[in-house]
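Structure of the sequence below:
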Amino acid sequence: MLQPRIGDYATSPQSREERFHNPRPPGPGDLPESTLRVWWNFLFNKPAGTVPAAPVPIQRPTRAELDAAPDRSLYRLGHSTVLMKLRGQWWLTDPVFSERAAPVQFFGPRRFHAPPIALDALPPIRAVILSHDHYDHLDHAAIRALGGKAALFLAPLGVGDRLAGWGIAKDKIRQFDWWQGTEADGLRLTATPAQHFSGRGFTDGNRTLWASWVIQDGDYRLFFSGDSGYFKGFAEIGQRFGPFDLTLLETGAYNAQWPYVHMHPPETVQAHQDLRGRWLLPIHNGTFDLGMHAWDEPFEQVLRVATERGVPVATPMMGERVDMNAPREGSRWWRAPAPAAAPQAATAHAARAR
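Below is the predicted model of the structure:
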């Protein structure tokens, strides 16, 4: 696939020799010894339980309910896609609405559930907030569809170049290095460090930057991790911007062979504590089969560790409204389908290999 041209970001402290780098390079044991073996196991040696055995329950908010939702309402739409109402406007993170998180739609990780809100049913979006360019976070079809619905696209360096190459108007795109940001309608949004990588093909690895995000709404502070391994940057972000009222932190698609780029559940809880967070809402789970663990393990393990450490965890069903001012634990919806009589509950077909 021909990729859009990426600009020259040689002046970025994260850039060397036309590639972006993490502050700490991977050490022994941080990355797989054989990438080929990882892919072989991922494709052909999956353990049992990585895909739900029954339909995943979701809730489907109506447009009237979205319009009536108070400020600081949040809805998980799947994986790392989160819809938030702040200052009377809607803000959307890492929108992925396609059936598969892959370069093509006939092969690759398939959704466990339909998006609780269809792409064409979304309300007008004030800004799309992007963490990096991997397929499970940057969906080409969704971006093209949002081109006329979203007023702004906020992205790390180079990711905005991809959007421009896909036809998004350049005057809608804002690109940022770490610790840079912007204000929009009273919100302050800052791109902050993460320990990850980027690329959508065989030759463009790390040509674009990856980032987490701090969102400040007056005295309310929210953290969105994107993807990251555990690193000391969480403590620095916590010192600069914390304490956080709510942290949206990845826990899912982890493995002992790649701890450098994804956090295990105990690290997710530790990152939350480093950030000086109050409520933790785990993301990057429950939608795609991207790891070698059971699909529901991230929920169970992060809850186990958080309970041991006295950390409150919100686990909303996909499409369920979260009051950001007063989150609650939520049901253990992944353990069994929602009751048939539950209002506005709907199910989608579980992904199965065909």
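
contacts and neighbour counts: CA atoms only from here.
Fine.

Pull the number of nearby residues for the closest residue to residue 150 other than its chain neighbours.
Once flanking residues are discounted, residue 150 sits nearest to residue 125: 4.5 Å by CA to CA, 6 or more residues apart in numbering. Neighbours of residue 125 under the rule other CA atoms under 10 Å: 20.

Here is a second sequence; please produce its structure as well for comparison:
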Amino acid sequence: MLQKTGQPLTIRLCGPRGFCAGVDRAIQIVVLALKKYGAPVYVRHEIVHNRYVVEGLQNLGAVFVEELDEIPATHRHCPVVFSAHGVPKSVPRDAEDRHLFYLDATCPLVSKVHKQAIRHYRLGRHVVLVGHAGHPEVIGTMGQLPQGAVSLIETEEDVAAFSPEDPAALGFVTQTTLSVDDTAGIITALQARFPEMQAPAAESICYATTNRQDAVKEAAPGADLFLVVGAPNSSNSRRLVEVAERAGSKRALLVQRASEIPWDSLGPIRTIGLSAGASAPEIIVNEIIEAFRERFEVTVELAVTAEETEDFPVMRALRDVELTRADMAFVNG
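Predicted coordinates for the structure are as follows:
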């Protein structure tokens, strides 16, 4: 039985936090497909980078695979969902060759980056992609164009080493989940070296990434600890940890559940910040707040920097299925 310390603790709770419209849409697509077509529904790669969500969908009948050849021939009639991160063009082609029925849950804002990259290429530009090597979104974006048409830039040091064939024919796009500040530095360095490089028609970093980073910047200064709910392979969640540290929190940690908080080594804390990556459900945020209430006299203060009203509809094939609150209970609590 835990003993309350009686020590006061202020939790600065960030807003916006947690699910963005693209993540919410992707999860809905899997749930709606299960309701319409029955289990199993196959999902290529984690639908979003969150173990709690993935396990909840598995319990409903989703089966996660890394490649399409893992789907048994006897299940070719079952739908397969592509994750919110996007896929190379080769993946839908492979699905068609295998006579699979697929539903593409790529976030519309990632699809927008794909279109921007394709537009650069059609205008005769070599595409510069600012992002993290190996991330599914980067793999998907690079896979929209022929091999060699895209160069990946991860750091300002990469900019200095980059030697394109035609410096006057470049266009850039970025991964949607990057640090806003880091990306600005890389783009400034690119533009200084290649002044004729063309920008995308619209900002590539998505609104949700920017909003969550802004809220963390508001809550972090002077915090003894900053907790970000998210998975280790979630790019946007890891960036929030970095933002919190740079914005003035003494310490920042990425945790997936309350059980991962190092309670015995927290030391003296009076103020903490709390946010959640775009693929982390609110139920875990509430779990963490309650875990602190069991140990401290908690006051929650809101650090709200924006209101989000975006809503991305699912594809037409699933709009005839009604989604109830109970259908999403495994993520909403």
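
After superposition, what's the TM-score here?
The TM-score (TM-score structural alignment, normalised by the length of the second structure) is 0.28; 167 aligned residues with a CA RMSD of 7.1 Å.

related to what we said a few turns ago, ok now do the residue nearest to residue 150 of the first structure, which residues does it touch?
Counting by CA atoms under 8 Å, 6 or more residues apart in numbering, residue 125 of the first structure touches 89-92, 149-151.

Now list the buried members of these.
Buried by 16 or more other CA atoms under 10 Å: 90-92, 149-151, out of the contacts of residue 125 of the first structure.

From those residues, pick the one nearest residue 81 of the first structure.
Lowest distance from residue 81 of the first structure to these (CA to CA) belongs to residue 92, with 6.9 Å.

ok, the residue nearest to residue 150 of the first structure to residue 38 of the first structure distance?
The spacing between residue 125 of the first structure and residue 38 of the first structure, counted by CA to CA, to the nearest Å, is 38 Å.

And residue 128 of the first structure, by the same measure?
For residue 128 of the first structure, the distance to residue 38 of the first structure equals 32 Å [CA to CA].

and what of residue 273 of the first structure?
Distance, residue 273 of the first structure to residue 38 of the first structure, by CA to CA: 31 Å.

who's more crowded, these two?
Neighbours were counted for residue 273 of the first structure and for residue 38 using other CA under 10 Å; residue 273 has more, 22 against 16.

and the gap between the more buried one and residue 308 of the first structure?
13 Å.

Look through the first structure and tell me its longest helix.
If you go by DSSP state H, the first structure has its longest helix at helix 297-309.

Point out the other helices and strands that the longest helix belonging to the second structure packs with.
The single longest helix within the second structure, with elements called by DSSP H, is helix 21-37. Where contact means 3 or more CA pairs under 8 Å, 6 or more residues apart in numbering; DSSP states H and E, helix 21-37 of the second structure is packed against strand 41-44, helix 51-60, strand 79-82.

After whichever helix or strand residue 64 of the first structure is part of, which helix or strand is next?
Assigned by DSSP states H and E, residue 64 of the first structure belongs to helix 63-68. Downstream of helix 63-68 of the first structure, the next assigned helix or strand under DSSP H and E is strand 73-78.

and of the buried ones among the contacts of residue 125 of the first structure, the nearest to residue 187 of the first structure?
residue 91 (10.7 Å).

Surely the closest one is in a strand?
Yes - counting by DSSP: H, G, I helix; E, B strand; the rest coil, residue 91 of the first structure is located in a strand.

Residue 83 of the first structure versus that one, what's the distance?
Separation of residue 91 of the first structure from residue 83 of the first structure (CA to CA): 6 Å.
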